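1. after the sequence you'll find the predicted model.
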Amino acid sequence: MTEPLGGTEPPGVFEVSGTFDVLRVFCGPDGRHGNELGVVRDGARLRAVADRQAFAGKLGFSETVFVDDPERGAIDIYTPTLRLPFAGHPCVGTSWLLDVAELRTRAGAVAARHDGEFSWITARAEWAPPRTLRRYGTAAEVDALDVPPPGEWIYAWAWEDEAAGRVRARAFPGRDDGIDEDEATGAAALLLTHELSRALNITQGRGSQILTAPGPDGWIEVGGRVRLVQAGAAA
C-alpha cells in the first residue's frame, strides 16, 4: 500500500535542503530520455517520514529515493505526495548508482545485476501499486492521447510488433502533484509483463526503453539504461 503525506512518524526539524544525485533511468538507445530520479545517498540525515516527503515534494521528481544503508542496499521511496513500498525505475537507478546485488525495499528484497549497458532488477508484480492497464488498437492511438483528468492511474499501451514483443506505452499517474505523464515506469511494465506472460520491449513516453522478462515462481526482471545527470546537486 502507498502511504499518504506524513506517513506514521512525527515530523522532524530538518530544513528542506541538502544534496542529492540526479539520474535518468530507462534511457533510449541513443542515451536520451529516461525518467529522472533523485537519490539522497545520506538518507540518515532525514529520518522522519514527513521530512522525506517534504524533500521529495520539493524536488518534484516522479520518485525520490533515500538510502538508509548503502552496503545492504536499504532504501525508502517517495513520490511528491506518497511513500511507496516499491517502484521500478527507483530500484533500477539506485542499484546502478550503489553497484549492489540486492536492494532492501519495504515490499521485499530486490535482486539486481548489471549486464553491459543494461541494469536489471528482479521483483514481483504484486509489489507494484495498482494501475489500470488500458490497451489501444495501434501505437498511433497511444501517441495521440491527451493527458486525462486526475483520477485513476492509467498505463496506455498498444502493440507495435506483437510477434517481437514490442510495445508502445504512455503512463498517466492521475495525481494532482504536477506529474501529468510519467516518462518511464518500471512497476507498470512489471504489471503488463505479468498480464501478458511474455518478455517485452517497451517504448514509453518520448523515447524511453524498458525491457522485461518473466522468470520462475512469479519473479520478473525489469531492465534499462541508466545515466548520471548530476552528482551532489543542491536543493
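-> Arrived safely, thanks for sending.
2. please make it C-alpha for all contacts and neighbour counts, starting now.
-> Fine.
3. did I read that right, His89 in a strand?
-> No - using DSSP: H, G, I helix; E, B strand; the rest coil, the secondary structure at His89 is helix, not a strand.
4. please compare the first structure with the one that follows:
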Amino acid sequence: MTIEVSVVRVFTDDDGEHGNPLGIAPADAVPDDADRQALAKHLGFSETVFVTDPADGTAAVRIFTPATELPFAGHPTVGAAWWLREQGHDIAALDTPAGRVDTRVRHGATWVRARPEWAPEFALHPMLHVDDVVHAHPRDYPSGPNYLWAWEDEFEGRIRSRMFAPDLGITEDEATGAAAVRITAHLRRSLLIRQGHGSHIRTVFGDDGWVEVGGLVRPERTIRV
C-alpha cells in the first residue's frame, strides 16, 4: 500500500524561509507502532506525526522521532493543526499522549497550548553571546537533548538558540517547539526565538503555568512511500 506523507515546514520566518520539516501521515494508513517508528526513521525528519480523522473538533496525534515516540512536541502539533485546517477541518484541539493541546490561529500564525512538563527535559545552556550559540558544534554535546541560547535583546524578549538531541536521533533540530515551551517557563516571560538557520518561534507565558507556542507554517511537498 502506498502511503502519502505531506511535508510542511513549521516555524518559518516572515518570508516563508527556513522552518523545521515535518512529515504528516494518516494514522489509519500506518496503524502499527513498529511500522510508524520504521517510517519515521526512513523519512529522517526530526519528527513525523500520525494524525487521525478529526471528530467534534479534536484529532488524535502520535509523534515519532527517528529513534523514539514523544508524548508531546511543539512543531509537530503546530504543523498538524495547520495541516488539518488546510484540509478543511475546524480544529480546536489535538489529543496527544501527554494531554489535550488546544490550538488557535492568530494573525496567520498557528498556536498550540501546552504544559512545560509535557516537553522533554532539556539541558539548558545559557551563553554569554549570540556568537557562542552560532559557533557551537553538536559533537561537543554527545548526550542530550541540549538547548543552547543567548539573548539577542533581553528587553524585547528575543533570544538566539540551537538544539542538539543525539539521544533522539536528531543531530541538530532546526526549530524546537517543546524546547521553546521549556525556556519560556524557565524565564517566565513571552519570547521571540530565532533558532537554527533562521526559524522563528513565538511563545506566550501564562501565569497559570501554561505556555502557548506558535509560528508560521508552509507546505513543501508530498512523499509517497
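-> Arrived safely, thanks for sending. Please read all numbers here as calculations on a predicted model, not as lab measurements.
5. from His129 of structure 2, how far out is the residue nearest to the spatial centre of structure 2?
-> Of all residues in structure 2, the one closest to the mean position by C-alpha atoms, centre = their mean is His75, 1.9 Å from it. According to C-alpha to C-alpha, to the nearest Å, His75 of structure 2 stands 26 Å off from His129 of structure 2.
6. same check on Arg224 of structure 2?
-> For Arg224 of structure 2, the distance to His129 of structure 2 - C-alpha to C-alpha - is 43 Å.
7. quick one: which of the two has more around it?
-> Neighbour count, other C-alpha atoms under 10 Å: between Arg224 of structure 2 and His129, His129 has more, with 13 against 9.
8. may I have the secondary structure class of the corresponding residue of structure 2 for Gly73 of structure 1?
-> Matched by TM-score structural alignment, Gly73 of structure 1 corresponds to Ala59 in structure 2. The three-state assignment at Ala59 of structure 2 reads strand, by three-state DSSP.
9. translate Leu211 of structure 1 into the numbering of structure 2.
-> Alignment note: Leu211 of structure 1 maps to Arg202 in structure 2; criterion TM-score structural alignment.
10. in contact with its match, which residues?
-> Residues near Arg202 of structure 2 by C-alpha atoms under 8 Å, 6 or more residues apart in numbering: 190-193, 213-215.
11. one more time with 10 Å, if that's ok
-> When contacts are counted by C-alpha atoms under 10 Å, 6 or more residues apart in numbering, Arg202 of structure 2 touches 11, 109, 111, 158, 177, 180-181, 184, 190-194, 212-216.
12. which residues in structure 2 form helices?
-> Taking DSSP state H, the helices of structure 2 run over residues 33-43, 74-86, 130-134, 177-187.
13. CSV please, covering the ones you listed and showing distance to Glu17 of structure 2.
-> Formatted as CSV, these follow (distance: least, C-alpha to C-alpha, whole Å):
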stretch, distance to Glu17 of structure 2
helix 33-43, 21
helix 74-86, 15
helix 130-134, 18
helix 177-187, 17
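14. deepest-packed of those, please.
-> Each of the helices of structure 2 was scored by mean neighbour count; the highest is helix 74-86, a mean of 25, by mean count of other C-alpha atoms under 10 Å.
15. so that helix versus helix 177-187, what angle?
-> 120 degrees (axes from the mean of the first three to the mean of the last three C-alpha atoms, to 10 degrees).
16. how far is helix 74-86 of structure 2 from where the chain is centred?
-> With C-alpha atoms, centre = their mean, to the nearest Å as the basis, helix 74-86 of structure 2 stands 9 Å off its chain's centre.
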